[in-house]
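>>> Just to be clear, the model below is a prediction. Sequence and coordinates:
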Amino acid sequence: MMRTTRGGGLDGDPGTGFLSEVRDAVSTRTALLVLGVLAVQLAFIASYIGAFHEPKPHEIPIAVTAPSAPVTAQAVQQLRGLPGEPLKPRAVKDEAEALAQIRNRDVDGALIVDPRAPGDRLLVTSAAGASLSQALEQIVGSAEQAQKRTLTVTDVVPESAGDARGLSAFYLVVGWCVGGYLCASALAISAGAKPANPARALIRLAVMLLYAIVAGLLGAVIAGPILDALPGSIPALWGLGALLVFSVGAITLAFQGIAGVVGIGLAILLVVVLGNPSAGGAYPYPLLPGFWRAIGPALPPGAGTFAARSIAYFKGNGAGGPFLILSAWAVGATAITLVLSLMRQDRRNHDKDLARMAKSSSAGV
């Protein structure tokens, strides 16, 4: 039985003390890693609560049209002057143009003004996020009520029956991201965080690519035909999933090449701590605070969520930008991984040359 003796450690050896045992059990490196984990945990709490605790509409893009240009201009001015700037109205020619802009993802709703009627019509799209369409309905409804007018709301691009509150695209993207950094982490655990040479780096990237292709297909099939949660093109969702998984995996490999096992934590910080709450899932971009609203579209979860919704409900309209963002992450992270492996190989070869020279010199003496 383990017991503490007078002046001894936990193993009963009187030659060791408790502090010595602690130093042996927890190295300086381990202590730093534990502090790093604590920092990531606190950042997670701050990021998620900071993003979600007080959603507030800010410059939601909305189209406005009326039978005449002066009436349209007046309605735009009234909406632009609402306290806190919750809306970003733009004048359009007619209802057809307003509907086209919604389906192209240029705006999130449209107000159809008819001064000859007792009320106006609001076109929304719950497929872009139920919380966003509800915010539009509340803001415009209050403005109409202040003018003693009624408001009729029409959901022109509704979410599918199996996609509660339009969150399936976000959860699919989160699953793809988790797979990306877990696969890269598994490669690091099995063969060392930093690839020894370019050949090994290429092998890891190739494995990551194969995994991404399979994960992208299976994720799209589960969300589509199996669970009937997301409509839209399966090949397009497959392509998005493969690109997203590979991007996140390549980012994790690049961070590992820079910082070793700590790189896994850096990848989690970027993708999970910063990326997920700013992705526009539970609350689309116009409802997020400024910091999260600014970084969201540039990070993989945000780009993936926007593109997945575009594919599922908007025939891919607006998905081009997010695909370019994900491609940039994939190419940049791949390049960093390969360059670091080349540098590591050159350094190792240089060390070998120095050792060989030193051995030759000693032999000559």
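Yes, it's here.
>>> use CA for all of it now, contacts and neighbours both
Will do.
>>> got a list of contacts for stretch 352-365?
Counting by C-alpha atoms under 8 Å, 6 or more residues apart in numbering, stretch 352-365 has no neighbours from elsewhere in the structure.
>>> Next, count neighbours for residue 150.
For residue 150, the tally of surrounding residues (other C-alpha atoms under 10 Å) stands at 16.
>>> what's near enough to touch it?
118, 119, 120, 141, 144.
>>> Could you list which of those belong to helices?
Among these, the members found in helices (DSSP state H) are 141, 144.
>>> Pull the most distant pair out of the contacts of residue 150.
Every pair in the contacts of residue 150 was compared (C-alpha to C-alpha); the two farthest apart turn out to be 118 and 141, at 13.5 Å.
>>> separation between the residue nearest to residue 227 when sequence neighbours are not counted and residue 55?
With C-alpha to C-alpha, 6 or more residues apart in numbering as the measure, residue 162 is the residue that lies nearest to residue 227, at 7.6 Å, once sequence neighbours are left out. Between residue 162 and residue 55 the computed distance is 25 Å (C-alpha to C-alpha, to the nearest Å).
>>> on that earlier part again, out of the contacts of residue 150, which are buried?
Among the contacts of residue 150, those scoring as buried are 119, 120, 141 (criterion: 16 or more other C-alpha atoms under 10 Å).
>>> this is the other structure I want to compare:
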Amino acid sequence: MTSETPASSGAPSTGLGPWMRFRRQYSRLSPPVQMIGLQLWLPLVFVIAFCLCYINAFHQPSPKDIKVAVVGTGPAAVTLADRLEGTSNGMLSASVASSVDAARGDVRDGDLAAAFTPGAANQPARLLVASGAQFQLAEVVQQTFAPVAAAEGTTLAVDDLAPLPKHDSYGTSGFYIALVWTIAGYMVGMFIGMMGQTLKHRVRLGLIVGSGFVLSLLGTLFAGPVVGAVHGHFLSLWLLGWLTTISVGLVVNGLSYYIGRFVTGAALILFVFLNIPASGGAFPAAFVPEPFKWLHPYVFGTGVLDVLRGIVYDVGPGIGSGATIIGVYAAIGLVLTVVGKPFFDRRNRLRAERGKPVSMMLAAQGAAMAARQAEQAEAAAGTRPHHVTTSEGPGWDDDSHGNGNGSRGNGLRDNEFAAEEVESDAAAVSGAAAGSGSA
């Protein structure tokens, strides 16, 4: 005895949820259109992050809480420091230094932007600065203290403890060199993470170290001897550049195990959009708004610039301080890499055991390869190739087509729900596995 279920009007029910129905409809598009659409999130992230980070941080630099000191003892020095801070509208954070030698050390270390010694009769006031630490800070404090000296009836003499050379008038060369190394490491880590998911740890690390060696050499060579932005210190800067590219590459490589192809956006945000405004390279940390000022001690670029300025100008908190930041990022990258590979393999194994379909990007790549193979086979057979434009073409099996087994006339099955064929076709597609487990 059989029971009959009344037929429902309209399209037949597929038993799929909203997301899978969307994927099924999306897979009907031509494979190139699918792949382009699945990457449009990146320009979206770029536009939003650029506005929130670059334009927000740099459109109106406003100096705030610049640390300066008045050299002297007694009530007069304290009174002058209080008056400077109180009349600066938040621009200065003034303290008192007991001696010129103590103030000199603080200015060279970067703890102070300047130290002011009041003048006397027939004796100019003196201002200690370090242009090599940050050119804009030195300029601002000179403009600030010149009227103070004039009000005392004297002139202002500036002692620059780390003057900038003529070939780097604004002190930006180091920042751009560090940016070259950082972006090189980011790109290497990104491509290895996206295209080398099946590689062993030693191969991936070898690529990061080897490419970092070459790219840091080229960056240092072109910025130094070729362009002339930096003179001397070639070997030290090359080593710094190599460590920079390796550290960034390790972090990006490690992140790729967890977020696949979306590592591009994550790395951009981490090493470009947050790193650059907060590093103090383009503008001092005292010039940018929160949260960039708060992030300054923790971003990767701060460590690189601290080491670079220590090498080239002998200013800043010291090479050890910057090297610590670089080392922390490298260690994080190693941990992410070591833990990430087992996580990635386990996630893919569970995905296969549960019968989940492959990612949309992997499916689109497989469909594109299958379409190319079909066209090549027909061309080789001497027949006129028909253009396969979608991954679910006219041969998709439903009630209206009625071939009963879900196959097309050319032997291709739906790229979303025939995982075995998709994975086989996509195995030769570089970087396909990076999208596993994500859209």
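Perfect, I can see it now. Every value quoted in this text rests on a predicted model; they were computed, and no experiment measured them.
>>> Report the TM-score for the pair.
Structural agreement between the two chains, given as a TM-score (TM-score structural alignment, normalised by the length of the first structure), stands at 0.80; 331 aligned residues with a C-alpha RMSD of 3.0 Å.
>>> Okay, helices next: where are they in the stretch 151-300 of the second structure?
Taking DSSP state H, counting those that start in this stretch as the criterion, the stretch 151-300 of the second structure carries its helices at 173-195, 201-221, 234-259, 263-268, 275-279, 292-295, 300-312.
>>> out of those, nearest to residue 379 of the second structure?
Smallest distance to residue 379 of the second structure across those (C-alpha to C-alpha): 30.0 Å, for helix 173-195.
>>> what comes up buried for that closest one?
With burial defined by 16+ other C-alpha under 10 Å, the residues of helix 173-195 of the second structure counted as buried are 173-175, 177-195.
>>> Kindly report the same for stretch 317-325 of the first structure.
317, 318, 319, 322, 323, 325.
>>> Is it correct that the fifth one is in contact with residue 241?
Which is residue 323 of the first structure. No. With contact defined as C-alpha atoms under 8 Å, residue 323 of the first structure does not reach residue 241; the gap is 10.6 Å.
>>> So the equivalent of residue 82 of the first structure over in the second structure versus residue 151 of the second structure, what's the distance?
Taking TM-score structural alignment, residue 82 of the first structure has residue 87 as its aligned residue in the second structure. The gap separating residue 87 of the second structure from residue 151 of the second structure is 14 Å, by C-alpha to C-alpha.
>>> likewise residue 114 of the second structure?
Between residue 114 of the second structure and residue 151 of the second structure the computed distance is 19 Å (C-alpha to C-alpha).
>>> what about residue 122 of the first structure, helix or strand, and which?
Here residue 122 of the first structure sits within strand 119-124, counting by DSSP states H and E.
>>> Where does residue 355 of the second structure sit: helix, strand or coil?
Reducing the assignment at residue 355 of the second structure to three states with DSSP: H, G, I helix; E, B strand; the rest coil gives coil.
>>> re earlier: map the residue nearest to residue 227 of the first structure onto the second structure.
The criterion is TM-score structural alignment: under it, residue 162 of the first structure has residue 167 as its aligned partner in the second structure.
>>> burial measure for that match, as a count.
Neighbourhood size, residue 167 of the second structure [other C-alpha under 10 Å]: 12.
>>> who's in contact with it?
By C-alpha under 8 Å, 6+ apart, the contact list for residue 167 of the second structure reads 228, 229, 230.
>>> Spatially nearest residue to the last one (excluding sequence neighbours)?
Looking back up the chat, that one is residue 230 of the second structure. Nearest non-adjacent residue to residue 230 of the second structure, counting by C-alpha to C-alpha, 6+ apart: residue 224, 4.8 Å away.
>>> and that neighbour, how far is that from residue 168 of the second structure?
Per C-alpha to C-alpha, residue 224 of the second structure is found 11 Å from residue 168 of the second structure.
>>> cool, residue 220 of the second structure as well?
From residue 220 of the second structure over to residue 168 of the second structure the distance is 15 Å, taken as C-alpha to C-alpha.
>>> Please identify which of these two sits among more neighbours.
Neighbours around residue 220 of the second structure and residue 168, counted as other C-alpha under 10 Å, are more numerous at residue 220. The numbers are 28 against 15.
>>> which stretch of helix or strand covers residue 110 of the first structure?
Taking DSSP H and E as the definition, residue 110 of the first structure sits inside strand 109-112.
>>> swap in residue 89 of the first structure?
Residue 89 of the first structure belongs to strand 87-91 when elements are defined using DSSP H and E.
>>> What's the first helix or strand after that strand?
Toward the C-terminal end, the helix or strand that comes next after strand 87-91 of the first structure (DSSP H and E) is helix 95-103.
>>> on that earlier part again, neighbour count: residue 114 and residue 151 of the second structure, which is higher?
Under the criterion of other C-alpha under 10 Å, the comparison of residue 114 of the second structure against residue 151 puts residue 114 first, with 30 against 10.
>>> tell me the contacts of the most centrally placed residue in the first structure?
Residue closest to the average C-alpha location in the first structure (C-alpha atoms, centre = their mean): residue 301, at 1.8 Å. Residues counted as contacts of residue 301 of the first structure (C-alpha under 8 Å, 6+ apart) are 170, 173, 174, 177, 271, 275, 276, 278, 279.
>>> Closest to residue 50 of the first structure out of the contacts of residue 150 of the first structure?
Each of those was checked against residue 50 of the first structure using C-alpha to C-alpha; the closest is residue 141, at 27.8 Å.
>>> Map the closest one across to the second structure for me.
Residue mapping for residue 141 of the first structure onto the second structure gives residue 146, with TM-score structural alignment as the criterion.
>>> nearest residue to that match other than its sequence neighbours?
residue 156 (5.8 Å).
>>> Just give me the match in the first structure for that neighbour.
Looks like residue 156 of the second structure aligns to residue 151 there (TM-score structural alignment).
>>> Its match contacts residue 123, correct?
No. With contacts counted by C-alpha under 8 Å, residue 151 of the first structure stays clear of residue 123, the gap being 10.3 Å.
>>> who has more neighbours, the two?
Between residue 151 of the first structure and residue 123, residue 123 has the larger neighbour count (other C-alpha under 10 Å), namely 24 against 21.
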